[in-house]
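[1] here is a sequence with its predicted model. Questions after.
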Amino acid sequence: MTAFIGLLKKDLSLIRFWYMVWLAFMILGIIAVYGISKGVSEPSILVPYLVTMGSFHVFLAPIALLYMLNIEGKTQLWLYNPQNSTKLLLSKICSATVIQLIAQVIISLFAVIVMKILQDNGLIEHFSDFLPFKQGFYMQLGIFGVSMYMSIWVIFLWTVYHSLGKYPSIRNFRWLAVVLVWLAYNLFEALLAKTKVIQNQLFYFSVNVDIAPQMNYETKEGWKILYADASVPVTAIVLYVILSVIFFLLASWLLDRKVEV
């Protein structure tokens, strides 16, 4: 456990500087948009910035992971690390999870500030008129889930790319192999999803949640977020979790074979 915590601290130190830069730009953007809203006397301008910033954060953890992996690739530190590949990759996922959660907490706090500003300006009467807690939680959970799933794919495709470096004949075309792997998986998934068996079984158990937001602008009331029912297939989510574990184990297996970078 102590060794894993050491790995986690090392990984966090790799991205600490650029993560602070990320947060600084995010906070400066908040200040800038708030200044514009005050200047034009239009507090609802904060709403589209909030939604855009929240959506953009699905890429935070994958980008951080790719940065950490590239640093490790240049230094080749894991080739001499006594820890197994599963722990090495898991520490990076945990590091990306930590920074992802911190960023989403900041976004949530900004959402509360935006709702307070809208309330003070008479655009909403209660916070729930703009973003009920349940919808806000589901949206943040969705952002986090998508970000983690993308992170697993980053790890898997990165290890595929560098494992092919052992073969001189295709070394210069590794990127094409990675693209083909990605396209082949998505094509297979799309074809599988069209089959009646999958449609009847995989999407049979689902829940309806009003978390499908749409932006709407009204002249007198400004920006509003409207919600519509969305069918969430629980079985499909479980399947994606299982696939994530499989891709992670495959990436660990490839790394155990001493990926050359």
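    Great, that's in hand.

[2] contacts and neighbour counts: CA atoms only from here.
    OK.

[3] distance check, residue 7 against residue 223.
    In this structure, residue 7 and residue 223 are 45 Å apart, going by C-alpha to C-alpha, to the nearest Å.

[4] oh, I was asking about residue 120
    The gap separating residue 120 from residue 223 is 15 Å, by C-alpha to C-alpha.

[5] please apply the same query to residue 188.
    Between residue 188 and residue 223 the computed distance is 40 Å (C-alpha to C-alpha).

[6] what about these two, which has more around it?
    Neighbour count, other C-alpha atoms under 10 Å: between residue 188 and residue 223, residue 223 has more, with 21 against 10.

[7] I'd assumed residue 45 was in contact with that one.
    Yes. The pair residue 223 / residue 45 is scored as a contact, 7.4 Å apart, by C-alpha atoms under 8 Å.

[8] now the helix or strand hosting residue 178: how far from the chain's centre is it?
    In this structure, residue 178 is located in helix 174-193 according to DSSP states H and E. Here helix 174-193 is found 20 Å from its chain centre; the criterion is C-alpha atoms, centre = their mean, to the nearest Å.

[9] isn't there a strand covering residue 220?
    No. When the secondary structure is assigned by DSSP: H, G, I helix; E, B strand; the rest coil, residue 220 falls in coil instead of a strand.

[10] this is the comparison structure:
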Amino acid sequence: MNAFKGLLWKDFKTSKVWFYGWIGIIFLIYIIGMVIGNFVNEPIIVQIFIIMIGVFHFAFLPGIVLSMLRLEGKTQLWLHSPYSGFILLLPKLIIAIIYSTASLLLVDLLGVITLAVFPEDSLFSYWPIKEGILFNLGVTVVGLYFSGWTIFLWTFYHSLSKFPSIKNIRWIFVAGFIIVYQSVVAFLMSIKWVEKYLFNAFTVEVSSGVFLSIGSNEANAGFEPEMIQLPLLPFVFEGMIMIIVFIMSCWLLDRKVEV
């Protein structure tokens, strides 16, 4: 446990500069939105910039994971570490999730401040608490999905360095793996009974989407009242794939990946 805490603290210290830089970018984009909104006398633009910042978080979580992996690779310490790949990789995911959550909460706070300052000029006619929670959860889940693939492709790429004959063309094998995986998934989805079972067996009702209307005198946004059936099994399938991919990443790292 002490070793795990030590790795968490190490990953925090080595990645905090990236996080502080990202926070600075958030404030910079927010200020740019405020300046443009004031210049054209449209406070709604500020909220659009806030939503844009939130969307950027799809890439932030895997991006911070990749930055930690690259930094770790430069030290070559993993070649001599007594810890398992799981113990080495998990702290990075935890730190990245903490950073992403803190960053999203900051964006939420900026959104609340903007709604409080410009209550009459809002995309929403109400406080979008539910929408904000669902958006944060969705961004985090998608970010974790891409983070899992980022970790696997990184470890797979560097594990190929053990073979000198292909070391300089490792990217071809990584690209080939991606193509083969996508082809297998596409083939499975083309099978009628697989598609029917995945998309019709277990479903929940959700809104059909988000609406956004902007007119000369008003603007409004929210969830569409029309409900559709959202299949759950595809998410379960992708979750299982992520677990398998992470286990494979740990296994590759346990074989002393040279980076």
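    That came through fine. Since we're looking at a predicted model, the values are computed, not measured.

[11] find the nearest non-adjacent residue to residue 151 of structure 2, please.
    Of all residues not flanking residue 151 of structure 2 in the chain, residue 249 sits nearest, at 6.7 Å (C-alpha to C-alpha, 6 or more residues apart in numbering).

[12] corresponding residue for the one you found in structure 1?
    Taking TM-score structural alignment for the superposition, residue 249 of structure 2 sits opposite residue 251 in structure 1.

[13] so its match, which of the three states?
    With three-state DSSP as the basis, residue 251 of structure 1 sits in helix.

[14] so who does it touch?
    With contact set as C-alpha atoms under 8 Å, 6 or more residues apart in numbering, residue 251 of structure 1 has these partners: 155-156, 159-160.

[15] roughly how far does the most centrally placed residue in structure 2 sit from residue 55 of structure 2?
    For structure 2, the residue lying nearest the average C-alpha position, counting by C-alpha atoms, centre = their mean, turns out to be residue 143 (1.4 Å). With distances taken as C-alpha to C-alpha, residue 143 of structure 2 is found 11 Å from residue 55 of structure 2.

[16] same check on residue 87 of structure 2?
    For residue 87 of structure 2, the distance to residue 55 of structure 2 equals 30 Å [C-alpha to C-alpha].

[17] do residue 80 of structure 2 as well
    Here the criterion is C-alpha to C-alpha. By it, residue 80 of structure 2 lies 39 Å from residue 55 of structure 2.

[18] repeat for residue 220 of structure 2
    Applying C-alpha to C-alpha, the value for residue 220 of structure 2 to residue 55 of structure 2 is 19 Å.

[19] same thing with residue 204 of structure 2?
    If you go by C-alpha to C-alpha, the gap between residue 204 of structure 2 and residue 55 of structure 2 works out to 24 Å.

[20] the more surrounded of these two?
    residue 55 (15 against 10).

[21] show me how far the host helix or strand of the more buried one is from its chain's centre.
    Secondary structure from DSSP H and E places residue 55 of structure 2 in helix 44-75. When C-alpha coordinates are averaged (C-alpha atoms, centre = their mean), helix 44-75 of structure 2 and its chain have centres 8 Å apart.

[22] mind giving me the packing neighbours of that helix?
    On a contact count with 3 or more C-alpha pairs under 8 Å, 6 or more residues apart in numbering; DSSP states H and E, helix 44-75 of structure 2 meets helix 2-39, helix 85-117, helix 129-159.

[23] now those in CSV, with distance to residue 168 of structure 2?
    Putting the helices and strands packed on helix 44-75 of structure 2 into CSV (distance: least, C-alpha to C-alpha, whole Å) gives the following:
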stretch, distance to residue 168 of structure 2
helix 2-39, 29
helix 85-117, 25
helix 129-159, 11
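
[24] quick one: which of those is nearest residue 64 of structure 2?
    helix 85-117 (6.2 Å; C-alpha to C-alpha).

[25] so which other helices or strands are in contact with the closest one?
    On a contact count with 3+ C-alpha pairs under 8 Å, 6+ apart, helix 85-117 of structure 2 meets helix 2-39, helix 44-75, helix 129-159, helix 233-254.

[26] save the ones you listed as a markdown table, and put in distance to residue 109 of structure 2 too.
    Below are those laid out as a markdown table (distance: least, C-alpha to C-alpha, whole Å):
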| stretch | distance to residue 109 of structure 2 |
| --- | --- |
| helix 2-39 | 12 |
| helix 44-75 | 10 |
| helix 129-159 | 11 |
| helix 233-254 | 30 |
